[in-house]
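> How does the following fold in three dimensions:
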Amino acid sequence: MNFRTYADMASVVSANLNRIHEQKFDLIVGLPRSGMIPAYMIALRLNLPCTDLLSFVNNTPLKSGYTRNVSKAIKLPQEANRILVVDDSIASGQSLKKDLALVPEALRSRIQTCAIYSDIKRRSDVSFFFETVPFPRVFEWNIFHHEVITNSCFDIDGVLCLDPDNEANDDGEKYLSFINSALPLNIPSRKVHAVVTSRLEKYRGETEKWLEKVGVQYDHLIMLDLPNMQVRQEQNNHAEHKGLFYKNSATELFIESDYRQSIEIAKIANKPVYCVDTNEMIQPGVTYQMRVGSVNVIKTTIKRIVPNKLLVPLRKLINK
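Here you go, the predicted model:
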């Protein structure tokens, strides 16, 4: 499973700025939604005006920050003589073709097109692209809405919602309160194949209600059938529980929060695991260091020991 992050995109854009700069564009146009991200990256680096496709088609006046004077002094998008239309990726090319059909024919000769990522090495339906990323592939900005999640497994705590802190994790009334009021994190926009969690079977009713409340659709809910938290801690088989289900299912991706468990799940199932805490795709057959004392493990530790009421304001910092 090929995977790229926002940081990867920023790096590849930076490495290819010379290719854009030498074309002397007057305007950058992003294709909503994902194309706006690289479009603004490019425009800001080259100090060029930027707009979205419909604003370009409608010739909506351009805007920029009060402290920034863009290098191309045009007020209307259609005043631009050389225009770069940007998308995050290209595969069949049909989406780009459909978008360009909205542009008045008189303006099309001024346009070049750019995709940051292509699935193949050579193509004629885009002026240029920066990197080949073949299928299967997902990106940080679409992984929770990509069609692959319909054939995926999701953990709950740390993925769909915040982890319980130590105080809430009492296997009693406080834990029930946590389940009922857990703050959602990454809610997939499609039905997932299975929610696979180390929560105990006795909390199935409360967990099902919470999943329905926050809009998580799923075919299966797999829980640990153990009597209590003490037995679960003694067995300490969270990764094995998840990994074996993943291995024996036809699913192609597991989404987990804990870095160590992600590595173990990928090893057991011999299939990729997306680790939310470290924002990386753990690949089977690859040796990973456990990163004791690393920034990524520190992030995970903070999430587990800081009370949720204090963690919420820190989420942006922790996930940065």
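> Every contact and neighbour count from this point should use C-alpha atoms.
Noted.
> Which parts of this structure are helices?
Ranges of helices within the chain are 6-15, 17-21, 36-46, 53-57, 94-100, 173-181, 204-214, 229-235, 238-248, 259-269, 295-305, 308-318, based on DSSP state H.
> Identify the residues contacting Glu264.
Residues near Glu264 by Cα atoms under 8 Å, 6 or more residues apart in numbering: Ala239, Glu240, Gly243.
> now the second one: how far from Phe144?
Looking back up the chat, that one is Glu240. For Glu240, the distance to Phe144 (Cα to Cα, to the nearest Å) stands at 24 Å.
> One more: Ser55?
From Ser55 across to Phe144, the span is 28 Å (Cα to Cα).
> now Ile28
28 Å.
> between these two, which one's more packed in?
Per other Cα atoms under 10 Å, whichever of Ile28 and Phe144 has more neighbours is Ile28, with 30 against 19.
> That one contacts Ile83, correct?
Yes: with contacts counted by Cα atoms under 8 Å, Ile28 reaches Ile83, the gap being 6.0 Å.
> can you redo the helices of the chain as JSON lines with distance to Arg122?
Listed next are these as JSON lines, based on distance: least, Cα to Cα, whole Å:
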{"stretch": "helix 6-15", "distance to Arg122": "18"}
{"stretch": "helix 17-21", "distance to Arg122": "17"}
{"stretch": "helix 36-46", "distance to Arg122": "21"}
{"stretch": "helix 53-57", "distance to Arg122": "25"}
{"stretch": "helix 94-100", "distance to Arg122": "16"}
{"stretch": "helix 173-181", "distance to Arg122": "50"}
{"stretch": "helix 204-214", "distance to Arg122": "43"}
{"stretch": "helix 229-235", "distance to Arg122": "52"}
{"stretch": "helix 238-248", "distance to Arg122": "36"}
{"stretch": "helix 259-269", "distance to Arg122": "32"}
{"stretch": "helix 295-305", "distance to Arg122": "37"}
{"stretch": "helix 308-318", "distance to Arg122": "39"}
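> one more to line up against the first:
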Amino acid sequence: MDYRSVADLNADVRRMAWDLPRDVDAVVGISRGGVLAADLLHQTTGRPVLRLDDGTLRTGSVESGATVLALTDALLDGVPESPVTEDDGVEVLTGAVYVGDGVETLPDLWVDRIATPCAFEWRALHPTRLGNACVDIDGVLCRDPTPEENDDGPRYREFLRSVEPRLIPDERVGWLVTCRLEQYRPETEQWLAEHGVEYDELVMWDLPNKAARDEQGGHGEYKAEVYDRVGADIFIESSEQQAVVIAREAGKPVYCFDTNQTIPPGEAADEYGYDSYLVRFAENPRSFLRTAGRHVASKGVDTVTQTAGMFR
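Just a heads-up that it's a prediction; the model follows:
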């Protein structure tokens, strides 16, 4: 999947600034991403950014005869209709930072071709995308349980029934993907209904109990498998460690709610310090240490001596 971050957008807008015709007097963003691109272009060139009232150009916001660049962040199909027209007494140029590889009618100004499917960091949480998104529950829609609440018993069930909401989406979510166990589906569905969370599918981990889940580990890998299988565009995950694993294993971007950043897909996720052993340890230290202890014991005293020597 072709991916562009906000940093990429900023760099490519600066490239557009180099080729911006001198007679462009002002810029208007014709999409949400276009407004961001227009503001970035203003920082580089000083060209004023025109604002719209109900989708139309404000009367008197630009002089008659001026040249206006109608800018969008990405043009993936046909040229979008501009709110600025020749009838406003201005000359209109069309622009896009990115142009899809299948687009035949090019805008007047553009920077780079982009392969589809593609993903953009600045569009990650756009409400219209949640219908094709995977969203974590604990840490996003509500807080995580405390160690005392997470007893796989009555206190945990009470947490599921009464935990306060943190973020309730305004739009319907495609898939809620959680490491909660399948046996807790009734409490989870009841809480979601009480708080008005709309979704197409609730995916829960089908393991017998918390001990089995802790022993198996691989929370990020489990979520990555779901992400890949359902064909979603974005995964919104609370844990940074799991977000890195999901992005790397699924080869698609993941928005980390805790750090407010998008982890790029595939091997690029390595930039965020991916290490499978560290992630397993962060997910469940006890399980990791038990497994490591059994591994060392099976290898005998020579392995113990060699391992100890690494830390001298």
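> sorry, back to before: any idea which of the contacts of Glu264 of structure 1 has the most stuff around it?
Ranked by the number of neighbours (other Cα under 10 Å), those place Gly243 first, at 26 neighbours.
> Give the aligned equivalent of Asp198 of structure 2 in structure 1.
If you look again at residue 198 of structure 2, you'll see it is Glu, not Asp. Glu198 of structure 2 maps onto Gln217 in structure 1 when the alignment is built from TM-score structural alignment.
> Would you mind confirming that that match is in contact with Ala194?
No: using Cα under 8 Å, Gln217 of structure 1 makes no contact with Ala194, being 9.2 Å away.
> Who has more neighbours out of these two?
Ala194 (24 against 18).
> that older thread, give me the distance between the spatially closest residue to the match of Glu198 of structure 2 that is not a sequence neighbour and Cys153 of structure 1.
Nearest residue to Gln217 of structure 1, sequence neighbours excluded (Cα to Cα, 6 or more residues apart in numbering): Lys191, at 4.5 Å. The gap separating Lys191 of structure 1 from Cys153 of structure 1 is 11 Å, by Cα to Cα.
> Pick out whichever of the two has more residues nearby.
Cys153 (28 against 17).
> Map that one onto structure 2.
Match for Cys153 of structure 1 (TM-score structural alignment): Cys134.
> Grab the most central residue of structure 2 for me.
Central residue of structure 2 (Cα atoms, centre = their mean): Tyr255, 2.9 Å from the mean position.
> doesn't Asp233 make contact with that one?
No: the criterion here is Cα under 8 Å, and Tyr255 of structure 2 misses it with Asp233 at 10.9 Å.
> mind listing the strands for the stretch 201-312 of structure 2?
234-237, 254-256, 261-263 (DSSP state E, counting those that start in this stretch).
> and if you look at the stretch 1-150 of structure 1?
2-4, 27-30, 50-52, 83-90, 111-118, 128-132, 137-139.
> on that earlier part again, now the strands of the stretch 201-312 of structure 2 in a markdown table, with distance to Pro21 of structure 2?
Putting the strands of the stretch 201-312 of structure 2 into a markdown table (distance: least, Cα to Cα, whole Å) gives the following:
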| stretch | distance to Pro21 of structure 2 |
| --- | --- |
| strand 234-237 | 36 |
| strand 254-256 | 36 |
| strand 261-263 | 33 |
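> dump the residue contacts of the match of Cys153 of structure 1.
Taking Cα under 8 Å, 6+ apart, one finds Val173, Gly174, Trp175, Leu176, Val177, Tyr227, Ala232, Ile234, Phe235, Ile236 in contact with Cys134 of structure 2.
> at 7 Å instead, please
In this structure, Cys134 of structure 2 makes contact with Gly174, Trp175, Leu176, Val177, Tyr227, Ala232, Ile234, Phe235, Ile236, judged by Cα atoms under 7 Å, 6 or more residues apart in numbering.
> May I ask which of the residues you listed has the most neighbours?
Highest neighbour count within the contacts of Cys134 of structure 2: Phe235, with 32 neighbours (other Cα under 10 Å).
> right, and the residue nearest to Gln217 of structure 1 touches Gly215 too?
No: under the criterion of Cα atoms under 7 Å, Lys191 of structure 1 makes no contact with Gly215, lying 9.5 Å away.
> Give me the contact list for stretch 89-99 of structure 1.
With Cα under 7 Å, 6+ apart, stretch 89-99 of structure 1 has contacts from Ala115, Ile116, Tyr117, Ser118, Asp119, Asp125.
> ends of that stretch, how far apart?
Stretch 89-99 of structure 1: ends 14 Å apart by Cα to Cα.
> Which positions in that stretch come out as buried?
Of all the residues in stretch 89-99 of structure 1, those buried under the rule 16 or more other Cα atoms under 10 Å are Ser89, Ile90, Ala91, Leu96.
> Kindly report the same for stretch 198-216 of structure 2.
The neighbour-count check on stretch 198-216 of structure 2 (16+ other Cα under 10 Å) flags Glu198, Tyr199, Leu202, Val203, Met204, Trp205, Lys210, Arg213, Asp214 as buried.
> What of stretch 179-199 of structure 2?
So stretch 179-199 of structure 2, judged by 16+ other Cα under 10 Å, has buried residues Cys179, Arg180, Leu181, Glu182, Arg185, Glu187, Thr188, Trp191, Leu192, Val197, Glu198, Tyr199.
> In TSV, list the residues you listed along with distance to Glu271 of structure 2.
Listed next are the buried residues of stretch 179-199 of structure 2 as TSV, based on distance: Cα to Cα, whole Å:
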residue	distance to Glu271 of structure 2
Cys179	25
Arg180	29
Leu181	32
Glu182	34
Arg185	36
Glu187	38
Thr188	35
Trp191	37
Leu192	35
Val197	34
Glu198	35
Tyr199	33
